[in-house]
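Participant: Sequence first, then the predicted structure, then my questions.
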Amino acid sequence: MSVHTQAKRISVPQLMGYKGQRKIAALTAYSAPFARLLDDALDMILIGDSTAMVGYALPDTLSITVEQMAAHAGAVVRSTSHACIIVDMPFGSYQESPQQAFSNAAGMLAASGADGIKMEGGVALADTTRFLVERGIPVLAHVGLMPQYVNTMGGFKAQGMNDESAERILRDAKAHEEAGAFAVVLEGIAEPLGRRITEALAIPTIGIGASPACDGQILVTEDILGLSGARIPKFAKQFADVGSVIRTAVEQYAQDVRDEQFPQLEHCFGVKK
């Protein structure tokens, strides 16, 4: 006789059920220490390909690999028990064909234990979403400003600012909904468009620089904690200046070492009291 236990971690169907009920709170995480701190408060944690820029100081998100993303995702999964964990598909790991996307997505989920993947792209990638979902891989779509398309978009520029662009992004979102995506990230788009897409879709929308009307919000954790340097994106809000706390602590540590105040005998082994 099998023993059934109720899973504590929020599932993909639960996230979908929050549509119209309550907002979805999500942030990024790339390492175990951050993931442990975020877990209890959030509905979803994303191991974003922003790992490339935030974690590796790369100029964009294009060069991070499947293996790197799977390793970071595994660290986040192992150090959490509550939030639904989604991992980004890196650039070049899914655009070639649905079969390529399935192989890489399945490999990342198997290696990390994450609950689903996120994939950037418009109507052209909807068939890939359908292919993955039909084979058991939950897909979080991502439309609007898509960092992996930075070269074709001409930089990190707000999207949907005219009627033609807005209609295209609406079609992108609807195509992924029809293909079976469980939710869609709306990044860097005109506020009225974010509101319009949220009202048009039966699946949740998760905004990042979109609209307060979105069914949820996601930000890069380092942006809200003051760990991203002097420039904070327009769509982000800094909720704490953790950077200054870290700097003060490190300065105090360095001074104590130089002043021979640390370590003391209490920090050593084999010392008789």
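Facilitator: All right, it came through fine. Numbers count the residues shown, from 1 in each chain.
Participant: Only C-alpha atoms from now on, for both contacts and neighbour counts.
Facilitator: OK.
Participant: And Glu134, how far from Ile47?
Facilitator: Using CA to CA, to the nearest Å, Glu134 is found at 23 Å from Ile47.
Participant: Nearest residue to the middle of the chain?
Facilitator: Leu46 (2.8 Å; CA atoms, centre = their mean).
Participant: In a strand, Gly207, correct?
Facilitator: Yes. Assessed by DSSP: H, G, I helix; E, B strand; the rest coil, Gly207 belongs to a strand.
Participant: give the contact list for it.
Facilitator: By CA atoms under 8 Å, 6 or more residues apart in numbering, Gly207 lies in contact with 185-187, 194, 214-218.
Participant: Hmm, Leu27 and the residue nearest to the centre of the chain touching each other?
Facilitator: Yes. Between Leu46 and Leu27 there is a contact under CA atoms under 8 Å: 6.2 Å.
Participant: and the comparison structure, right after this:
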Amino acid sequence: MKTLSAIRKSVRSGEKVACLTAYDASFAHWVSTAGVDVILVGDSLGMVVQGHKTTLPVSLDEMVYHTQMVQRGNQSSWCIADLPFMSDASVETCLSAASRLMKEGQANMVKLEGGERVLPMVKAMSDLGIPVCGHLGLLPQSVEKHGYKVAGRDESSAEKLMSQAQGLEQAGADMLVLECVPADLAKEITSRLNIPVIGIGSGPACDGQVLVLQDILGITVGKTPLFAHNFLAATNSIESAIRSYVKAVKEESFPAQEHCF
């Protein structure tokens, strides 16, 4: 099985990290056997699997359930599970939710969204030995307040994102996802941090890339993100499409400039 230390070693050697979402055992099997380094059990399942308009309705019970399924099918990938909306409202609720995702769901790492607000939660989890992934930029759990838009376009917000990223690392985060951040800013943040930085719609300079599995297969219901790419269109199987995605990330041909903000 892939380990955090192995991922760090790969990043230090200059190898890009390929990540994809999965929400069940079957897809987890094919994603992991196709060479994906990291599986993200994202609360995006609320939109992709459950048909909601946002990720907000997803419950902790559902996240535990889907993480369990993924880990039954997962053959080799590091597995990150999202802390769902409001499960990180306090240190106590966050630790309780993280405990369930790790103990019941068998996740290898938990991910939470936000900057300064979540620093006490990150530190508390890190102190207890829970691997933590931060998430900055576009925050899907905050779309009702901030909407779906690129983060860090102006100087002030760019400086804030940089400060938040460094704060998360100092608090004990082991990895960071940057979503919909301008490519130049994502590059600078990646260069300043010592932890792996995984981008989604944030340019090619991050240490790795993550996409929603259904997006790379061209089976997303509704609008596909501009930064995504249909890898199934040029192949003859789902496994081949996933392998093409991994190859493109590793060879740094994805994302291309047209996939950047």
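Facilitator: Now that the structure is in, tell me what you want to look at. Everything numeric here is computed off the predicted structure, so don't read it as measured data.
Participant: looking at it, Asp215 of structure 1 is touching Thr198, isn't it?
Facilitator: Yes. In terms of CA under 8 Å, Asp215 of structure 1 counts as a neighbour of Thr198; the distance is 7.1 Å.
Participant: The stretch 101-250 of structure 2: helices as residue ranges?
Facilitator: Counting by DSSP state H, counting those that start in this stretch, the stretch 101-250 of structure 2 has helices at residues 119-127, 143-146, 155-171, 183-192, 213-216, 238-250.
Participant: Comparing the longest one with structure 1, how large is the average distance?
Facilitator: So that's helix 155-171 of structure 2. In the superposition against structure 1, helix 155-171 of structure 2 averages 0.7 Å from its aligned positions (mean CA distance after the TM-score superposition for structure 1).
Participant: Now which residue in structure 2 aligns to the residue nearest to the centre of structure 1?
Facilitator: By TM-score structural alignment, Leu46 of structure 1 lines up with Leu40 in structure 2.
Participant: Equivalent analysis for Gly122 of structure 1, please.
Facilitator: When structure 2 is aligned by TM-score structural alignment, Gly122 of structure 1 is paired with Gly115.
Participant: What's the separation between the residue nearest to that match when sequence neighbours are not counted and Ala158 of structure 2?
Facilitator: In space, and not counting its chain neighbours, Gly115 of structure 2 is closest to Gln164: 5.0 Å by CA to CA, 6 or more residues apart in numbering. The gap separating Gln164 of structure 2 from Ala158 of structure 2 is 10 Å, by CA to CA.
Participant: next one: Glu144 of structure 2
Facilitator: With distances taken as CA to CA, Glu144 of structure 2 is found 22 Å from Ala158 of structure 2.
Participant: Compare those two (neighbour count), which wins?
Facilitator: The residue with more neighbours, out of Glu144 of structure 2 and Ala158, is Ala158; 19 against 10, by other CA atoms under 10 Å.
Participant: Hmm, the more buried one is touching Asp184, no?
Facilitator: No. The pair Ala158 of structure 2 / Asp184 is not scored as a contact, 10.2 Å apart, by CA under 8 Å.
Participant: And Glu144 of structure 2, how close does it get to Asp215 of structure 2?
Facilitator: Distance check for Glu144 of structure 2 against Asp215 of structure 2: by CA to CA, it reads 23 Å.
Participant: now Asp154 of structure 2
Facilitator: From Asp154 of structure 2 over to Asp215 of structure 2 (counting by CA to CA), the distance is 29 Å.
Participant: Repeat that for Lys160 of structure 2.
Facilitator: For Lys160 of structure 2, the distance to Asp215 of structure 2 - CA to CA - is 30 Å.
Participant: Compare those two and say which is more crowded by neighbours.
Facilitator: Shown here are Lys160 of structure 2 and Asp215; by other CA under 10 Å, Asp215 has more neighbours (22 against 14).
Participant: got a list of what that one touches?
Facilitator: Per CA under 8 Å, 6+ apart, neighbours of Asp215 of structure 2: 224-225, 228-230.
Participant: Out of those, who's the most crowded?
Facilitator: Using other CA under 10 Å as the neighbour test, those are led by Ala228, with 22 neighbours.
Participant: quick one: what's aligned to it in structure 1?
Facilitator: Ala228 of structure 2 maps onto Ala236 in structure 1, by TM-score structural alignment.
Participant: Could you do Glu92 of structure 2 as well?
Facilitator: So, by TM-score structural alignment, Glu92 of structure 2 is matched to Gln99.
Participant: Same check on Gly137 of structure 2?
Facilitator: Using TM-score structural alignment, Gly137 of structure 2 pairs with Gly144 in structure 1.
Participant: ok, now which ones touch Leu95 of structure 2?
Facilitator: Applying CA under 8 Å, 6+ apart to Leu95 of structure 2 gives the contacts 88, 121, 124-125.
Participant: Among those, which one lies nearest to Ala97 of structure 2?
Facilitator: Distance to Ala97 of structure 2, by CA to CA, is smallest for Asp88 among those, at 7.7 Å.
Participant: Quick one: the helices in the stretch 1-150 of structure 1, in order.
Facilitator: For the stretch 1-150 of structure 1, helices defined by DSSP H, counting those that start in this stretch occupy the ranges 12-17, 32-38, 51-56, 66-78, 98-112, 126-134, 150-153.
Participant: what about Cys229 of structure 1, how many neighbours?
Facilitator: Check again: residue 229 of structure 1 is Gly, not Cys. Look at Gly229 of structure 1: counted by other CA under 10 Å, it has 9 neighbours.
Participant: I misspoke; the intended subject was Pro196 of structure 2.
Facilitator: Per other CA under 10 Å, the neighbour tally for Pro196 of structure 2 reads 26.
Participant: same question, the one 10 residues further on
Facilitator: Using other CA under 10 Å as the criterion, Cys206 of structure 2 is surrounded by 25 other residues.
Participant: Mind telling me what it corresponds to in structure 1?
Facilitator: Counting by TM-score structural alignment, Cys206 of structure 2 corresponds to Cys214 in structure 1.
Participant: From His82 of structure 1, how far off is that match?
Facilitator: Note on Cys214 of structure 1: its distance to His82 of structure 1, by CA to CA, is 22 Å.
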